[in-house]
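Engineer: Next input, structure requested:
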Amino acid sequence: MGTLVYALCALTSLACAVLLLRGYAASRARLLLWSGLCFAGLAANNVLLLIEKRLVPSMDLSLWRSLPALAGVALLLYGLVWESR
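Structural biologist: Here you go, the predicted structure:
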């Protein structure tokens, strides 16, 4: 059951990233770009979680999982702070 939840979270994050980036391509609203990149990082985080829990349960990938999420949130923060000026 946990694998299904992890996979659905990854798919949902990926769908959000695709929709946001498509919206950015259509309207060129910069906030959509930063939000899409954030969700892409969160999707990568969820995919790595799925790999860690299902394929290699003996390895601890928590540091590698955190890096895409950190990068995504940092990009969103950058977009929120610097694009508002």
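
Engineer: can we go C-alpha only for contacts and neighbour counts from here?
Structural biologist: Will do.

Engineer: Longest helix in the chain, by number of residues?
Structural biologist: The longest helix of the chain (DSSP state H) is helix 2-27.

Engineer: For Leu4, give its distance to Leu11.
Structural biologist: In this structure, Leu4 and Leu11 are separated by 10 Å, where distance is defined by Cα to Cα, to the nearest Å.

Engineer: Could you also give me the structure for this second sequence? I'd like to compare it with the first:
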Amino acid sequence: MAPVIYALCAITSMLCSWLLLRGYRSNGYRLLFWSGLCFVGLSINNVLLILDRVVFATTVDLTTWRLATSLIALLPLLYGLIWEE
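Structural biologist: Coordinates of the predicted model:
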């Protein structure tokens, strides 16, 4: 059951990033751009989670890569919230 939930989370974050970036392209609001970039990073994080927990369950530990990806994913949103008007 866990792989299904991981896949649904990855699909949801990819859909959110696509909708946010599409909204930025049509409206031009910068916060949508930074949020879209954040969700692109979170999508990568979810794909790494699937690889870590399902594909390479016992051979490779991707915890450090997942944590680094989530940190990097949140930085554009933090930038957009602090410095954009």
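
Engineer: picking up where we left off before, which of Leu4 and Leu11 of the first structure has more neighbours?
Structural biologist: Each of Leu4 of the first structure and Leu11 had its neighbours counted (other Cα atoms under 10 Å), and the higher figure belongs to Leu11 (15 against 10).

Engineer: With adjacent residues omitted, what lies nearest to that one?
Structural biologist: Computed as Cα to Cα, 6 or more residues apart in numbering, the closest residue to Leu11 of the first structure that is not its neighbour in sequence is Ala43, at 7.3 Å.

Engineer: what's the burial count for the equivalent of Ala7 of the first structure over in the second structure?
Structural biologist: With TM-score structural alignment as the criterion, Ala7 of the first structure lines up with Ala7 in the second structure. Taking other Cα under 10 Å as the neighbour definition, Ala7 of the second structure ends up with a count of 15.

Engineer: before we move on, what about the one 5 residues further on?
Structural biologist: Look at Thr12 of the second structure: counted by other Cα under 10 Å, it has 15 neighbours.

Engineer: Next: Val60 of the second structure.
Structural biologist: 11.
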